[in-house]
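>>> Structure, please.
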Amino acid sequence: MIVEGRVVIVTGAGRGIGRAHALAFAREGAQVVVNDIGAALDGSGSSGGPAQEVVEEIEALGGKAVANTDDVADWQGASRLVAAALERFGRLDVLVNNAGFLRDRMLVNLGEDEWDAVIRVHLKGHFAPMRHAAAYWRAEAKAGRAPEARVINTSSGAGLLGSVGQGNYSAAKAGIAGLTVVAAAEFARYGVTVNAIAPAARTRMTEPTFDMAAPESGFDAMAPENVSPLVVWLGSAESAQVTGRVFEVDGGRVSLAQGWRHGVSVDKGARWEPSELGNVVSRLLADSPPPEPVYGA
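A predicted model of the protein is given here:
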């Protein structure tokens, strides 16, 4: 019961990894706002069914939950989502940003609408709920009720390393990783930690792209439920000293991703001539480790 009594919002919680998160939080004693617009894999359509089904699963376990079908990338929808937690449970302790969808294309074939839709749902769909939740936590801190609040964002290996055929998705997930470290620095004064995960699991989004079939027997390394224990821990009071980090998680493996860092340098102490820089770049490349390969390259 590591999160007993805590109030948690999980976006995109009607299926896949989000559903696993919602159930895992409930089993550990949290009260859960299950957000899901009920869209198809490409983001089209909507239905309240998936969110309500997860609520019913939680209630069958003896837990407390409420469904919410607001669009997290809509400014007012994100505001209503945060309000739903406050109205139903009287507080908000944890925000898990998970909602997203795919519209995969090679960049040369990627349409403007396919770019805009994926950036909107993933990147703005992380920012908008976080912005409204942070406003609530800032008000709580100013009123002398310092929160022990947590935000867990969802990046991806595609965002950390890139993925061929997923330029829009990779850009959005890279943006989420950057947004996470900025939010961690800004929200610390209010008692809020902000971390991200880069999960690998079998979901509607990954099954068309990768071979993630469930094994006939033994440990199912690609089960979405493998990702959730770390997210629950990051949502607990116990994780207070961890912020601004990105964790890769799949199966039984957890690793701490290493982001962009200042590397080796050459300083002339004056402006370079273009003709001088070929040798300089060659030295820098020779003295630096090679980059991780892009997925699918």
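
>>> C-alpha from now on. contacts and neighbour counts both.
OK.

>>> What number of residues are in the vicinity of residue 44?
10 (other Cα atoms under 10 Å).

>>> scratch that, residue 62
Look at residue 62: counted by other Cα under 10 Å, it has 12 neighbours.

>>> swap in residue 284?
14.

>>> Which strand or helix spans it?
helix 277-286 (DSSP states H and E).

>>> Also residue 288?
Here residue 288 is assigned to no helix or strand, by DSSP H and E.

>>> My guess is it contacts residue 262. True?
No: contact between residue 288 and residue 262 fails when scored by Cα atoms under 8 Å: they sit 11.0 Å apart.

>>> Which one of these two is surrounded by more residues?
The neighbour count for residue 288 versus residue 262, taken as other Cα under 10 Å, is higher for residue 288 (11 against 6).

>>> Without its sequence neighbours, what residue ends up closest to that one?
In space, and not counting its chain neighbours, residue 288 is closest to residue 264: 6.8 Å by Cα to Cα, 6 or more residues apart in numbering.

>>> wait, is that neighbour part of a helix?
No: applying DSSP: H, G, I helix; E, B strand; the rest coil, one finds residue 264 to be coil, outside a helix.

>>> right, and it touches residue 284 too?
Yes: counting by Cα under 8 Å, residue 284 is a contact partner of residue 264 at 6.4 Å.

>>> OK, contacts around the residue positioned nearest the centre of the chain?
The residue lying closest to the centre of the chain (Cα atoms, centre = their mean) is residue 154, at 1.2 Å. Neighbour list for residue 154: 96-98, 173, 176, 196-199 [criterion: Cα atoms under 8 Å, 6 or more residues apart in numbering].

>>> One more, please, to line up against the first structure:
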Amino acid sequence: MTIDFTGRVAVVTGAGGGLGREYAIQLARRGAKVVVNDLGGSRDGTGHSDAAAKVVAEIEAAGGEAIADGGSVTEYAQMEAMVARAKDRWGQIDILINNAGVLRDKSFAKMSPEDFAFVVDVHLNGSANATKAVWEMMRQQAYGRILMTASSTGLFGNFGQANYGAAKLGLAGLTKTLAIEGAKYDIRVNTLAPTAATRMTEDIFPEAMHALFSPESVAPAALYLVSHDAPTNMIMGAGAGVYQAAYVTLTQGVALPADQQTPEGVAAAIDRITDRTGEIVPQSGAEQAGTILKLLQGG
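Have a look, this model is predicted:
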């Protein structure tokens, strides 16, 4: 079955280059009308450029339809204005890909509080701002597909990226709650953890690896996760043509008797606590409480 976006309107933030540009171009190629959002700053978030307009020109040259938007995801009013422009032009927004991001890498010992806060603001608060700006429209039209951009750093950690990792795991948590709240309105929310050679990662990937870890190899996962038949509440990894699923799991756990509910009791039971036999993937936070009650009842 061909995945088609004809009649859909998509917003892609941070779409002036790299992954966002590829998402925008591929969505347009499959029929979507696209808002190409990009502040046009450098990878540390400073400066401006006409990057979004250049991507729009590419899309239009290929016969697609797009508009450029230079709003900052950190400014909610600018995200509201972006959504209003798209609604005035096309009447709806069906898809949002939260891709905008910055890097200010340093070891935590050397990282300023300002650099920590700024990276969290762009990635986490910025994604929340863009999502909030489209949320009510998606609820009213009973349709929405939203993609958050996490990272292996957020899921598993990476030296020198405490700010980035905190924001990225926060986005996975935001996804999980919005997937629950959006379910009855057919708003599906997913998380993508891409591995690609872009301006953001040019210091990490050797030149020889750039072709292998191209944005083109990640885009299929992004487009699937915002398609009509997309799942919801999924964390998918993608890079170099490899696609993976990541999960937050919960072990069965151990119910300790009252006289063993001490630090020493936990230490003594740690092998049983961490035993992954029968671990589950909860679909809501309430399920953790449910497993506790089940254990206490002898289940």
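
>>> doesn't residue 148 of structure 2 fall inside a helix?
No: going by three-state DSSP, the assignment for residue 148 of structure 2 is strand, not a helix.

>>> any idea where the helices of the stretch 51-200 of structure 1 begin and end?
With DSSP state H, counting those that start in this stretch as the criterion, the stretch 51-200 of structure 1 has helices at 75-89, 112-119, 125-142, 157-161, 167-187.

>>> count of residues packed around the counterpart of residue 174 of structure 2 in structure 1?
Aligned by TM-score structural alignment, residue 174 of structure 2 pairs with residue 179 of structure 1. Counted with other Cα under 10 Å, the neighbours of residue 179 of structure 1 add up to 19.

>>> shouldn't residue 125 of structure 1 be in contact with residue 101?
No: assessed by Cα under 8 Å, residue 125 of structure 1 is found out of contact with residue 101, at 11.0 Å.

>>> The two: which has the busier surroundings?
Neighbour count, other Cα under 10 Å: between residue 125 of structure 1 and residue 101, residue 125 has more, with 24 against 20.

>>> picking up where we left off before, how about the helices of the stretch 51-200 of structure 1 in JSON lines, adding distance to residue 150 of structure 1?
Below are the helices of the stretch 51-200 of structure 1 laid out as JSON lines (distance: least, Cα to Cα, whole Å):
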{"stretch": "helix 75-89", "distance to residue 150 of structure 1": "14"}
{"stretch": "helix 112-119", "distance to residue 150 of structure 1": "23"}
{"stretch": "helix 125-142", "distance to residue 150 of structure 1": "10"}
{"stretch": "helix 157-161", "distance to residue 150 of structure 1": "22"}
{"stretch": "helix 167-187", "distance to residue 150 of structure 1": "10"}
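
>>> Now do the strands in structure 2.
Taking DSSP state E, the strands of structure 2 run over residues 9-13, 33-37, 66-69, 95-98, 144-149, 187-194, 235-239, 242-246.

>>> And the third one against structure 1, how far off on average?
Once superposed with structure 1, the aligned residues differ from strand 66-69 of structure 2 by a mean of 0.2 Å; criterion: mean Cα distance after the TM-score superposition for structure 1.

>>> Likewise for the fourth one?
Compared with structure 1 after fitting, strand 95-98 of structure 2 has a mean deviation of 0.4 Å; criterion: mean Cα distance after the TM-score superposition for structure 1.

>>> Work out the gap between that strand and the centre of the chain.
Distance of strand 95-98 of structure 2 from its chain centroid, counting by Cα atoms, centre = their mean, to the nearest Å, is 9 Å.

>>> before we move on, what about the second one?
Here the centre of strand 33-37 of structure 2 is set off from its chain's centre by 17 Å, with Cα atoms, centre = their mean.

>>> ok, average deviation of that strand from structure 1?
Mean for strand 33-37 of structure 2 is 0.3 Å (mean Cα distance after the TM-score superposition for structure 1).

>>> what helices or strands is that strand leaning on?
strand 9-13, helix 18-29, helix 51-61, strand 66-69 (3 or more Cα pairs under 8 Å, 6 or more residues apart in numbering; DSSP states H and E).

>>> who wins for proximity to residue 214 of structure 2 among these?
The closest of these to residue 214 of structure 2 is helix 18-29. By Cα to Cα, the value is 8.6 Å.

>>> What angle do strand 33-37 and the closest one make with each other?
Interaxial angle of helix 18-29 of structure 2 relative to strand 33-37 (axes from the mean of the first three to the mean of the last three Cα atoms, to 10 degrees): 160 degrees.

>>> Can you check which part of structure 1 helix 18-29 of structure 2 sits on?
Going by TM-score structural alignment, helix 18-29 of structure 2 sits over residues 16-27 in structure 1.

>>> Report the mean deviation for the matching stretch after fitting onto structure 2.
Counting by mean Cα distance after the TM-score superposition for structure 1, stretch 16-27 of structure 1 comes out at 0.4 Å.

>>> what sits up against that stretch?
1, 3, 8, 10-13, 31-32, 34, 54, 57-58, 61, 63-64, 98-99, 201-204, 224-225, 227-229, 231-232.

>>> residue in structure 2 matching residue 222 of structure 1?
Residue 222 of structure 1 maps onto residue 213 in structure 2, by TM-score structural alignment.

>>> Now do the contacts for its match.
Contact analysis of residue 213 of structure 2 by Cα under 8 Å, 6+ apart lists 195-197, 239-241.

>>> separation between it and residue 15 of structure 2?
18 Å (Cα to Cα, to the nearest Å).

>>> do the same with residue 265 of structure 2
52 Å.

>>> now swap in residue 203 of structure 2 and tell me
Taking Cα to Cα, one finds residue 203 of structure 2 at 20 Å from residue 15 of structure 2.
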